[in-house]
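Asks: need a structure here:
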Amino acid sequence: MKKSLLLGACVASILSFSGCTTIADMAGADSATLNLSAAQGFNKTVQEAQANKTLDTSSSTYRKINNVFKRMTPYADQMNQTGQKFTWQLAVLKSDTVNAYVAPGGKVVFYTGIVNKLNLTDDEIAAVMGHEMTHALEEHSKQKLGAQALTNLAVGIGKSYVGSAGGGLGGAALDLGSQIGVGLPYSRNLENRADYGGLMLMARAGYNPQAAITLWEKMGKLGGAKGSALLSTHPTDSSRIEAMRKNLPAAMQVYNSRK
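Replies: All right, here's what the predicted structure looks like:
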């Protein structure tokens, strides 16, 4: 009982002092360090994919993803308030896995399965990319790592349990995830922020935000199908889609103003 009270007091005092983002800084996961770690992990992922002949640089799927990537990055840069310049890079991996993520500093990884299995349009690819870019631009991985640091504190004091950070990605991609938090589930609040930011980002880049609804409807139909890595960390449900519908008018206003 005394240990439990001590743990609660310590965690509460730390949270009131700084919050999870600063906790991550204190744990050595500041923005510059995270971005450097992500760049190193991304390079290793690319090298491994090249060796395994799973790096896609020429297919029609790659060209679709790359075209969206190149169109969206200038608008993503306009949203960057991290204080660190992003060096945007894209890797498309040949895999049936339904997954995509953007690591800190602008390292974008797409699996061909998410486009091919869901038959995504350019607008729907932009919805995925906008959502994941927002996670990186708002440094949600940093906040997750801050929360993880608090969990580690709880383990150190209470000796109660050990958390896991597996993302089911495998090889270098899994290493990247364990280093910077990719593959850990985001909180509902961070997911909502990424949904909203993604809508606005794709609208600014000239992609129809309505595609975000059809994307998540497709994801919902996919359900817990094998190979749906994205759904393990970004669960979809009717309330999520309903929240996006409420934000759609603001995004459509931005989209229509470009015409």
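Asks: Going by C-alpha atoms from here, please, whenever you check contacts or count neighbours.
Replies: Will do.
Asks: Find the nearest non-adjacent residue to Arg245, please.
Replies: Ile213 (7.4 Å; CA to CA, 6 or more residues apart in numbering).
Asks: part of a strand, is that neighbour?
Replies: No: using DSSP: H, G, I helix; E, B strand; the rest coil, the assignment for Ile213 is helix, not a strand.
Asks: For Ile241, see how far away it is.
Replies: As judged by CA to CA, to the nearest Å, Ile213 and Ile241 stand 6 Å apart.
Asks: and what of Ala24?
Replies: Ala24 sits 31 Å away from Ile241, going by CA to CA.
Asks: one step back: is the residue nearest to Arg245 in contact with Arg240, as I believe?
Replies: No: Ile213 lies out of contact with Arg240 (CA atoms under 8 Å); the separation is 9.6 Å.
Asks: Settle it for me: which of those two has more neighbours?
Replies: Higher neighbour count among Ile213 and Arg240: Ile213, with 19 against 16, using other CA atoms under 10 Å.
Asks: measure Thr121 to Ile65 for me?
Replies: For Thr121 relative to Ile65 (CA to CA), the value is 10 Å.
Asks: Pull up the overlap in contacts between the two.
Replies: Listed as contacting both Thr121 and Ile65 by CA atoms under 8 Å, 6 or more residues apart in numbering is no residue at all.
Asks: the more surrounded of these two?
Replies: Ranked by neighbour count (other CA under 10 Å), Thr121 and Ile65 place Ile65 first, with 22 against 16.
Asks: now the strands for the stretch 51-200 of the chain?
Replies: 55-56, 89-93, 100-103, 107-111 (DSSP state E, counting those that start in this stretch).
Asks: Other residues contacting the second one?
Replies: The set of residues external to strand 89-93 that reach it, using CA under 8 Å, 6+ apart, is 46, 49, 54-57, 62, 65-66, 69, 106-112.
Asks: now these: which count as buried?
Replies: Among the contacts of strand 89-93, the ones that count as buried by 16 or more other CA atoms under 10 Å are 46, 49, 54-56, 62, 65-66, 69, 106-112.
Asks: want to put them side by side, so please do this one too:
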Amino acid sequence: MILQTFHRKLFLLSLVVALGGCETVQTTQGGVVGIQREQRMAVSSAAMNQSAQTQYAELMAAERQKGTLNRQATQTARVRTIADRLVAQTSVFRPDARSWKWEVNVISSPEVNAWCMPGGKIAVYTGLIEKLQVTDDELAAVMGHEIAHALREHARERASEQAVAGLGISVLSAALGAGDLGQKGMEYAYMGLLGLPNSRAHETEADRMGVELAARAGYNPEAAISLWQKMGQVGAGEPPKFLSTHPSRSDRMRDLGDYAQRVAPLYQQARQRP
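Replies: Just a heads-up that it's a prediction; the model follows:
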């Protein structure tokens, strides 16, 4: 759920730095949910965070000018309270995250959406809150998922992957004399065989980390299931699984159910805290 304009800027940025080579990193600790996949990065974390900070400031300034930023004080306070409780638990996955310059804002829009840019720049849309009539537990599920994307630096990984692939495709297409049509075919092949499955992996990781963050913050992790049930009721259907960047709804709900049970003891412990 990252903005397309942000991704276009990141792609241009990634092309500049891709020639500097890749590094293999583990951006987060595993947590109870056991996220252990190593990631290949060609884009620096500092460059990503700077780009995100600039883009976020521009977006919030535009919303403020339109009069659509944090219009309802009670609603904004509710979202920020939930975010604060989730952010307080991020150190279980990466200790440095508590010191990020987190920002949380609510945008008045009918869109059912929320996102978290690199470095902890969060936006929640009123359409998500009002159309789904989300409970605090369900809102924590959404925000925990989006925060997990930032903790795992999925946007950085995706930009790195696209940069390396874009350079490789261009070089190979030129070497083979494939022309524009041939290059487009290779781009589609890349997306189908590597690009989209990686996006599904990112979504699954964010789902699993999100339920753990919610549980540790004292929110019922099973709310992630009711949240996606509501999503299904307002959605206009979903693309075929093999073309989707997200897991199918049935697979997602089954996995969320499994991991909600796995982190249930954390939720019970959190509820017993004073």
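Asks: Put one on top of the other, what's the TM-score?
Replies: In this superposition the chains share a TM-score of 0.74, using TM-score structural alignment, normalised by the length of structure 1; 217 aligned residues with a CA RMSD of 2.9 Å.
Asks: related to what we said a few turns ago, looking at Ala24 and Ile241 of structure 1, which is more packed in?
Replies: The neighbour comparison of Ala24 of structure 1 against Ile241 (other CA under 10 Å) goes to Ala24, with 24 against 19.
Asks: Just give me the match in structure 2 for Leu150 of structure 1.
Replies: Under the alignment (TM-score structural alignment), Leu150 of structure 1 pairs with Val164 of structure 2.
Asks: Please report how far that match lies from Leu59 of structure 2.
Replies: 28 Å.
Asks: Which one's more surrounded, those two?
Replies: Neighbours per residue, other CA under 10 Å: of Val164 of structure 2 and Leu59, the larger number sits with Val164, 20 against 14.
Asks: Next, count neighbours for the nearest residue to Asp77 of structure 1 once chain neighbours are set aside.
Replies: Spatial nearest neighbour of Asp77 of structure 1, chain neighbours left out: Phe86 (7.4 Å); criterion: CA to CA, 6+ apart. Other residues near Phe86 of structure 1 come to 18 when the count uses other CA under 10 Å.
Asks: What of the one 4 residues further on?
Replies: When neighbours are defined as other CA under 10 Å, Leu90 of structure 1 has 19 of them.
Asks: Ok, Arg8 of structure 2 next?
Replies: Neighbourhood size, Arg8 of structure 2 [other CA under 10 Å]: 12.
Asks: Next one: it relative to Ile225 of structure 2, how far apart?
Replies: Taken as CA to CA, the span from Arg8 of structure 2 to Ile225 of structure 2 is 32 Å.
Asks: likewise Lys66 of structure 2?
Replies: Lys66 of structure 2 is 34 Å from Ile225 of structure 2, by CA to CA.
Asks: now, among the buried ones among the contacts of strand 89-93 of structure 1, which is nearest to Asp175 of structure 1?
Replies: Within those, the smallest distance to Asp175 of structure 1 is 12.6 Å, found for Val46 (CA to CA).
Asks: Tell me the counterpart of the closest one in structure 2.
Replies: Aligned counterpart of Val46 of structure 1 in structure 2: Met60 (TM-score structural alignment).
Asks: Please name the nearest non-neighbouring residue to its match.
Replies: Leu69 (7.2 Å).
Asks: Aligned counterpart of the one you found in structure 1, please.
Replies: Under the alignment by TM-score structural alignment, Leu69 of structure 2 pairs with Leu55 in structure 1.
Asks: okay, now the equivalent of Glu138 of structure 2 over in structure 1: neighbour count?
Replies: With TM-score structural alignment defining the correspondence, Glu138 of structure 2 maps onto Glu124 in structure 1. Around Glu124 of structure 1 there are 25 other residues, counting by other CA under 10 Å.
Asks: And the helices in the stretch 101-250 of structure 1?
Replies: Secondary structure of the stretch 101-250 of structure 1, counting by DSSP state H, counting those that start in this stretch: helices at 112-118, 122-137, 140-158, 171-180, 188-204, 210-222, 229-233, 238-257.
Asks: Out of these, which gets nearest to Pro74 of structure 1?
Replies: Judged by CA to CA, the one of the helices of the stretch 101-250 of structure 1 that comes nearest to Pro74 of structure 1 is helix 188-204, at 10.0 Å.
Asks: Relative to Ala52 of structure 2, how far out is the match of Val46 of structure 1?
Replies: 12 Å.
Asks: do the same with Ala88 of structure 2
Replies: In this view, Ala88 of structure 2 and Ala52 of structure 2 are 21 Å apart by CA to CA.
Asks: which one of the two has more residues nearby?
Replies: Set side by side, Ala88 of structure 2 and Ala52 show more neighbours around Ala52, with 23 against 14, by other CA under 10 Å.
Asks: with structure 1 superposed, average distance for the one helix or strand that one maps to?
Replies: Ala52 of structure 2 is located in helix 45-66, with elements delineated by DSSP states H and E. Compared with structure 1 after fitting, helix 45-66 of structure 2 deviates on average by 1.0 Å (mean CA distance after the TM-score superposition for structure 1).
Asks: For that helix, name the packing helices and strands.
Replies: helix 4-17, strand 121-125 (3 or more CA pairs under 8 Å, 6 or more residues apart in numbering; DSSP states H and E).
Asks: Give me the angle between it and helix 4-17.
Replies: 150 degrees (axes from the mean of the first three to the mean of the last three CA atoms, to 10 degrees).
Asks: What residues of helix 45-66 of structure 2 count as buried?
Replies: Met48, Asn49, Ser51, Ala52, Gln53, Gln55, Tyr56, Met60, Glu63.
Asks: gap between stretch 199-210 of structure 1 and the chain center?
Replies: When distances are taken as CA atoms, centre = their mean, to the nearest Å, stretch 199-210 of structure 1 is centred 17 Å away from the chain's centroid.
Asks: what's that stretch aligned against in structure 2?
Replies: Structural correspondence for stretch 199-210 of structure 1: residues 211-222 of structure 2, per TM-score structural alignment.
Asks: From one end of the matching stretch to the other, what's the distance?
Replies: Stretch 211-222 of structure 2 stretches 8 Å from its first residue to its last (CA to CA).
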